[in-house]
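S.K.: kindly generate the corresponding structure for this input.
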Amino acid sequence: MRVLGISAYYHDAAACLVVDGDIVAAAQEERFTRKKHDAGFPQHAIDYCLAHAGLKPQDIDQVVFYDKPFLKFERLLETYLAFAPRGFRSFATSLPVWLKDKLFQKSVITRALEGQFPDSGVDWSTRLMFSEHHLSHAASAFFPSPFEEAAVLTMDGVGEWTTTSLAIGRGNDLSVHKEIHFPHSLGLLYSAITYYTGFKVNSGEYKVMGLAPYGEPRYAQTMLDHLIDVKEDGSFWLDMQYFNYCTGLTMTNERFDALFGGPPRKPESTLTQREMDLAASVQAVTEEVVIRLARGIRKSTGLNNLCLAGGVALNCVANGKLLRANVFDRIWVQPAAGDAGGAVGAALAATHLALKQPRTVRAGDGMHGSYLGPSYAQDDIELRLKAAGAVFDTLSQDDMIDCTARALAEGKAVGWHQGRMEFGPRALGGRSIIADPRSPSVQKQLNLKVKYRESFRPFAPSVLREDVSEWFDIDTDSPYMLMVADVAKAKQKPMTAEQQALFGIDKLNVPRSDIPAVTHVDYSARIQTVHADTNPLYHRLISRFKALTGCPVLVNTSFNVRGEPIVSTPEDAFRCLMGSEIDLLVVGNCVLEKSRQDPALKLDYKNAYELD
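M.R.: Below you'll find the model as predicted:
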C-alpha cells in the first residue's frame, strides 16, 4: 500500500511517502523552492518522494491531507460569532482567503495534482482523504515510535478546534481520548510572548526558548494569576481579556501591555532585561503545564511510555525537564513535530487507521534517523560543483574524514553536506555547519559571521552515543536534538562571584565548561546523540575528531544563513560557502577551501538578511 501524505497552505508545507507502513521519503517544500517556511502546495517535495521510490503518480493508492479545512472554517465562523462585533476585522481579513483557496481545498488539491501529473489518467478526487490536524500529529508521534503501546500528547497553536490532545496508541490502533479546544492554547500563549518580545510568530518561538536562560522568571506568577489558569492535571484555560488573536490582527492587546509595563518590543530593536525575563517566565509556565499534563496522563492511563508531537513538542528544554521528572519510563518525540510532520502523520493515520494495514515496531524508531530527504552520488556532486564554478579536491573517504577532522581541530568552521537530507527543523549531521566546541569564541563567531543572527542563540552538541554520559547529565538516546540536559559536573567550570553577578547578554562571554561553544548560560545543552548505525559517516568524523583532540563532541548547527532554509543541493551548499565566513565545505568526498574560490562568486548574505 503506497500512501502520500501532504501538509500545506498554512506554513511548512511537506510531503511524505509511506509504503507498506514504512516511511520511505519525506521533505519540506522550502528546501526546494528556497522560500523559508513555504506554505504552498508541495509539488517539488512530492516529485522527490516519487522519484526516490521509483514510483509513477498512478502507483499512489491514497493521497492524504493533514487536516480538515471545513472544521477550521467552522472555528473561524464560530469565533467571529462568539466575539462579534469585535472580531469583524479579523474575520473580514480571513474570509476572502478562505473563499478563494482554503474552504474548497479538496478541489484545490485535486487541481494541483492534476496540474502536476496531467498525463497520469488518475481521478485524484477518488484517491484523496483528509485527516484531522491533531490526529495527524498523534499518528506521527505514535506509529514511528519504538513502542507497542503508549500515551500520546500533542500540543500546538491550534488545528481545527483542538490545541492539546491525549491519545492512546496500541499496535496499529490510535484513538483520541481528551482534548482542549481553541482559544485555550499553550502554543498560542507562547506565540503571544514571541510576538510581544519582538519576534516573528510561528518561527521565532525557538528564539524565545534560547533567550530564556538570560532572564529570571519574574513574570511567571503574573502569567499564572492573569493569563492562564492551570489545573492539577495540566488542563488549562486562558483569560481572553488579554489576547487579541480571536478578534484582531495581533496576538496581544492594550490590557496585556498594561500588565507587563509597556507596548511590544519592536522587531530588531535592542533586547532588554524585560524581554529576557518574559522569555524565562513563559518558558517556566510552559514547563509547569507540560509536566502537569504528563502526570495527569500517567495517572489516568497507567501507561509507561509517552509520545510527543505538535509545535510545543519542539520545546527541547521542556522535554528535558519532563525526562528528568521521571513521570514516564520512556519518552519519544517526533523530530518533525510541527506542521511539516503532519504529512508523516496523515500518511500513517491513513495506512493504519483507515486502511487497517499492520504496523511493525522497529528497534530505535521508524523515522530512520530522520534522514528521509534527497542524497547525491559522488559523480553528480562533482558535476554540480564544477557547473557552479567551485574549486575542489576529491579525496578518498578516509582522507576526507581525516582532512575535515584536522580542519575542525584547527578551529575552522566547516559546512558538512553528506547523505540524505534531514526531515524536520534540525540539522543532524546531513546538512550541518560544524565546529570545535572547545573554543570559547565559536558560539559568537558562528552566530555573527556565519549565521548572521542574534549573538545569544545557543548551538547544539553532536556527541558520540557511547560517550554521552561522560560529557552530559543524560544517559538516554537523544538522536533528534530534542532533549536538553546539563553539561556533566566534571566538565563544568565554576564561575567567580563577579561572573555570577552578570546580567542578560553579558553572561554570554563567560566560558562555563570544557566545551563552551555548546554550553548555554545555565550550563545546559541541546543534545544530539550520534549513532554508528543511523549516521555512520558522521559517527566516523566525530570519532576521528576525538582521536585527535580527546573530545567526542562537535558543534552542530543547521547549514544555512539567516533568512534561508537549510541547504538541500550541493549548489545550495556552495552558495552558502560563498555567502558566509565558513572556512571549508565538504560535499561527499569533495573538499572546498574558501580561500581557493573565485572572489567574483562571493555573495552578500549578511546585508540581504539583516532585517529578516
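S.K.: use CA for all of it now, contacts and neighbours both
M.R.: Will do.
S.K.: which other residues reach stretch 438-447?
M.R.: Taking Cα atoms under 8 Å, 6 or more residues apart in numbering as the criterion, the residues outside stretch 438-447 that touch it are 411, 413, 435-436, 452-459, 509, 511, 514-518.
S.K.: ok, Val201 - contacts?
M.R.: With contacts taken as Cα under 8 Å, 6+ apart, Val201 has the following neighbours: Ser191, Ala192, Thr194, Tyr195.
S.K.: part of a strand, is the last one?
M.R.: No: counting by DSSP: H, G, I helix; E, B strand; the rest coil, one finds Tyr195 to be helix, located in no strand.
S.K.: now it: closest residue in space that isn't a chain neighbour?
M.R.: Nearest residue to Tyr195 in three dimensions, chain neighbours excluded: Val201, at 5.9 Å (Cα to Cα, 6 or more residues apart in numbering).
S.K.: how close does the closest residue to Tyr196 other than its chain neighbours get to Leu224?
M.R.: Leaving aside its sequence neighbours, Tyr196 sits nearest to Pro264 (Cα to Cα, 6+ apart; 4.4 Å). As judged by Cα to Cα, to the nearest Å, Pro264 and Leu224 stand 20 Å apart.
S.K.: so between the two, which is more surrounded?
M.R.: In this view Pro264 and Leu224 are compared by other Cα atoms under 10 Å, and Pro264 has more residues nearby, 20 against 15.
S.K.: correct me if wrong: Glu287 contacts Lys321.
M.R.: Yes: the criterion here is Cα atoms under 8 Å, and Glu287 meets it with Lys321 at 7.1 Å.
S.K.: residues near Leu128, how many?
M.R.: 17.
S.K.: quick one: what helix or strand has the spatially closest residue to it that is not a sequence neighbour in it?
M.R.: Residue nearest to Leu128 in three dimensions, not counting chain neighbours: Val63, with 4.8 Å by Cα to Cα, 6+ apart. When elements are assigned from DSSP states H and E, Val63 belongs to strand 62-65.
S.K.: one more sequence to fold, the one below, so I can look at both together:
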Amino acid sequence: MIVLGISCYYHDGSAAIIRDGEIVAAAQEERFDREKYSPAFPIQAINFCLQQAGVTIYDVDEVAFYEKMYLKFERTIISHLIGWPFTFRNFLDTMPLWLKDRLAVSFAVEDELSFKKPVRYIKHHLSHAASAFLVSPFEEAAIMTVDGVGEYACATWGSGHGTRIDIRQEMHYPHSLGLLYSIFTAFLGFRVFTGEGKVMALAEFGEPDYLDKFRQIIDLRPDGSFRLDTRYFSFNKGETMHNKRFEELFGPPRPPGPDFTDRHYAIAASLQRMTEEIVLTMARHVHEQTGLNKLCLAGGVSLNVTANSRIREEGPFDDLFIQPAAGDAGAALGAASYVYHALSGRPRGPVMHSAALGPEYKDRAIEVLLRNSGARYRRLERDELLAETARRIADNQVVGWFQGRSEFGPRALGNRSILANPANPDMKDHLNRVVKHREPFRPFGASVLRERVGDYFEFDGDSPFMLLVARIRPDKLGSIPAVTHVNHTSRIQTVTPEHNGIYYDLIAEYYRQTGMPMVLNTSFNKKEPIVNTPDEALACFNDSGMDCLVMNQFLVERNDR
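M.R.: This next block holds a predicted model:
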C-alpha cells in the first residue's frame, strides 16, 4: 500500500509518502520554490516523493490531507460573526483564499495530480499526534500536541497504543499557546513564523519580571489548560492581534530594528517562562491521567527546545520522542501515517531515527556543476576528505557541508549544514555577522558524539533532532564559547554511526585531531530556506563568508582567495 500525505495553504506546505510501512520520502515545498515557510500546494515536493518512491500517482492508493478544511472554515465563519462588524476587513481579506484554495483541496488534488479517488481528511491535531507516535520507538505512549490552531483545537492530549490513537482532551481557539507566542513575537518586532525562535533566544537575556502581567491575561488551570482574557486581544479585527488594553499592560510594541531595552528582554523572558509553565503543567496532568511513562510531542510549540527540555528534566516521563518536523510540515507525514496504520490497520514500520528524507545528488551531477561553474575543487578519497575537513574546522575555517539526503523539518542535522569550531570565542559573532547575516544575540547549536555527550554537558540520553538544550558542565564552561548561550546551555544534536554515517565519522575525526567531540552546526542558508540542491549550495557558498565547501567527495575552495 502507498499513501501520500499533504499539508499546505497556511505555512510549511509539505508532502510525505509511505510505502509498505516505510517512510520513503518527505520534503517541504519551500526547499523547491525557495519561499520560506511556503504555503503553496506542494506540487514539487509531491513530485519528488513520487520519484523517490519510484512510482506514479496512479500507483498511490490513498491521498491524506492534514486537516478538515470545512470544519476549519466553520470555525472561521463563527469567529468572524462573533466579532462582526469589526472583523469585516479581515473577512474580505481571507474569504478569497478560502474560496480559491482552502475549500477546494479535492479539486486541487485531482487537477494537479490527476488523482481521482476521494481524499482522506484527517483532523489537524490528529495528524500531529500520528506524526509523533506512529513513527516513534514506543509501543504505547502519552501524546501531547500544541500549536497555533487547527480546525478548533489549539492543543490536545491523549494516548497511543499500537496503531490506535485516542485523543482525550482538546483546548479550543482562541485559547492558544502557539497564537500567544506569535502575538508576542509580532509585538516584539519580529515576523511571525520566522521570529519565534528569535524570541526564545532573546528570553535568556532578561528576567521574567512581567509574569504577574501574563497571569492577568492567562488563567492557567491545574490540568495545563488555560483561558486567555480576550479583552486584551483583537482576533480577526485588525492588522494586529493585540489591542490598546494589551499595550496599556505591556507598553508600546517594539519597532523592527536592532535596538532592545530591558523591557523587551523581560517580556520575552516572561513569555518563555509562561510557556514552559503551561506545557510542564500539561505534561504532569497527562502523565497522571494516562499512567504512561513515555511521551510523544508534536505541533509547532514542540520546536521550543527550552520547554521540551524542562519536560524532559522536570516532568514525570522516562523518555520523549519529538517529531523533528514538529510544525505543520510534519502533519503531512502524520496524515499519511494515520491513514496507513490507524485507518487501514497495517502494522507500524521502522522507527524514524533520521530526518534525512529529502533529495540527494550523485557525484557525477556535482562534478558537472563544479566544472561548468569554474569552481576550484578537488575530489578526495573518504578518509582524506574527513581528515582535511576536520583540520580546516580546527583551523577556524567555516565549512559548508553538503552530504546525502536533505533533512525534513527546520533543523540542519549534518546533511545541509555549516560547520565551525565550537572552541573559538570569536566564531559566534563571525558567523552571525559575516556568514549568516542575522541578529548577534542568536546562539548556535552543537553536534556531539553520543558516547561523549556527558563529557561536556549535564545530559545523558539522545537528542537526534536538536530539539533539546543541555546545560554545560561547570568544569567545561568557557571551553566551547561558540555554542554556549548566555544561560550556559547549548542546543545539542547527539550523533551516532548508525544514523548519521559520514557526519559521525567527521566529528569522530575532529575529536581524534583536537580532543573536542563536537562541532558547531548551523543550517546551510542565508536568509532563505536551507539549501536543497548543489546549485543552491554553491551559490550560498559564493555569496557568504564560508571558507570552503564540501559536497559529497568534493572539496571546493573560494575563487576570491
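S.K.: is it fair to say the residue nearest to Tyr196 of the first structure lies in a helix?
M.R.: No: when the secondary structure is assigned by three-state DSSP, Pro264 of the first structure falls in coil instead of a helix.
S.K.: can you pull the contacts of it?
M.R.: Contacts for Pro264 of the first structure (Cα under 8 Å, 6+ apart) come out as Tyr195, Tyr196, Thr197, Gly198, Asp257.
S.K.: only the buried subset of those, as a PyMOL command please.
M.R.: Here is the PyMOL command that selects the buried residues among the contacts of Pro264 of the first structure (16 or more other Cα atoms under 10 Å):
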select buried, resi 195+196+197+198
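S.K.: turn the contacts of Pro264 of the first structure into a markdown table, columns for distance to Leu174 of the first structure.
M.R.: Listed next are those as a markdown table, based on distance: Cα to Cα, whole Å:
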| residue | distance to Leu174 of the first structure |
| --- | --- |
| Tyr195 | 35 |
| Tyr196 | 37 |
| Thr197 | 38 |
| Gly198 | 39 |
| Asp257 | 42 |
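S.K.: name the nearest of the contacts of Pro264 of the first structure relative to Val344 of the first structure.
M.R.: Of all the contacts of Pro264 of the first structure, Tyr195 has the smallest distance to Val344 of the first structure: 28.9 Å, by Cα to Cα.
S.K.: how near is the aligned partner of that closest one in the second structure to Leu357 of the second structure?
M.R.: Residue mapping for Tyr195 of the first structure onto the second structure gives Ala186, with TM-score structural alignment as the criterion. Between Ala186 of the second structure and Leu357 of the second structure the distance is 32 Å, computed by Cα to Cα.
S.K.: could you do Arg376 of the second structure as well?
M.R.: 30 Å.
S.K.: got it, and Thr275 of the second structure?
M.R.: Using Cα to Cα, Thr275 of the second structure is found at 31 Å from Leu357 of the second structure.
S.K.: show residues contacting stretch 232-247 of the second structure.
M.R.: Defining contact as Cα under 8 Å, 6+ apart, one finds that stretch 232-247 of the second structure is touched by 79-80, 83, 86-91, 174, 183, 217, 231, 253.
S.K.: for stretch 569-580 of the first structure, that is, sorry about that
M.R.: Residues from elsewhere that reach stretch 569-580 of the first structure (Cα under 8 Å, 6+ apart): 381, 384-385, 388, 390, 415, 417, 449-451, 559-561, 567, 583-585, 587, 594, 601-606.
S.K.: weed out the non-buried ones from the residues you listed.
M.R.: When neighbours are counted using 16+ other Cα under 10 Å, the contacts of stretch 569-580 of the first structure contain these buried positions: 381, 384-385, 390, 415, 417, 450-451, 559-561, 567, 583-585, 587, 594, 605-606.
S.K.: mind checking the longest helix of the second structure?
M.R.: helix 262-290 (DSSP state H).
S.K.: how far does stretch 220-232 of the second structure sit from its chain's centre?
M.R.: Taking Cα atoms, centre = their mean, to the nearest Å, the mean C-alpha location of stretch 220-232 of the second structure is offset from the chain mean by 26 Å.
S.K.: er, stretch 86-100 of the first structure I mean
M.R.: Centroid displacement of stretch 86-100 of the first structure relative to its chain, using Cα atoms, centre = their mean, is 29 Å.
S.K.: need the counterpart of Val146 of the second structure in the first structure.
M.R.: The equivalent of Val146 of the second structure in the first structure is Met155 (alignment by TM-score structural alignment).
S.K.: ok, that match touching Leu188?
M.R.: No: counting by Cα under 8 Å, no contact exists between Met155 of the first structure and Leu188, whose distance comes to 10.1 Å.
S.K.: between the contacts of Val201 of the first structure, which has the most around it?
M.R.: Going through these with other Cα under 10 Å as the criterion, the one with the most neighbours is Thr194, at 28 neighbours.
S.K.: thought Lys200 was touching that one, still the case?
M.R.: Yes: Thr194 of the first structure is in contact with Lys200 according to Cα under 8 Å; the separation is 6.7 Å.
S.K.: the helices in the stretch 201-350 of the second structure, which residues?
M.R.: Counting by DSSP state H, counting those that start in this stretch, the segments of the stretch 201-350 of the second structure that form helices are 211-217, 244-250, 262-290, 305-314, 328-337.
S.K.: need those helices in JSON lines (columns: distance to Ile507 of the second structure).
M.R.: As requested, the helices of the stretch 201-350 of the second structure are exported to JSON lines (distance: least, Cα to Cα, whole Å):
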{"stretch": "helix 211-217", "distance to Ile507 of the second structure": "42"}
{"stretch": "helix 244-250", "distance to Ile507 of the second structure": "46"}
{"stretch": "helix 262-290", "distance to Ile507 of the second structure": "32"}
{"stretch": "helix 305-314", "distance to Ile507 of the second structure": "23"}
{"stretch": "helix 328-337", "distance to Ile507 of the second structure": "28"}
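S.K.: which one in the first structure is aligned with Ile530 of the second structure?
M.R.: For Ile530 of the second structure, the equivalent position in the first structure is taken to be Ile566, counting by TM-score structural alignment.
S.K.: now do the contacts for its match.
M.R.: The neighbourhood of Ile566 of the first structure, defined by Cα under 8 Å, 6+ apart, consists of Arg31, Ala427, Arg431, Ser558, Phe559, Asn560.
S.K.: so it: helix, strand or coil?
M.R.: Taken by three-state DSSP, the conformation at Ile566 of the first structure corresponds to coil.
S.K.: what does His417 of the first structure align to in the second structure?
M.R.: Under the alignment defined by TM-score structural alignment, His417 of the first structure corresponds to Phe402 in the second structure.
S.K.: circling back: ok, the match of Val146 of the second structure - how many residues close by?
M.R.: Based on other Cα under 10 Å, the number of other residues close to Met155 of the first structure is 29.
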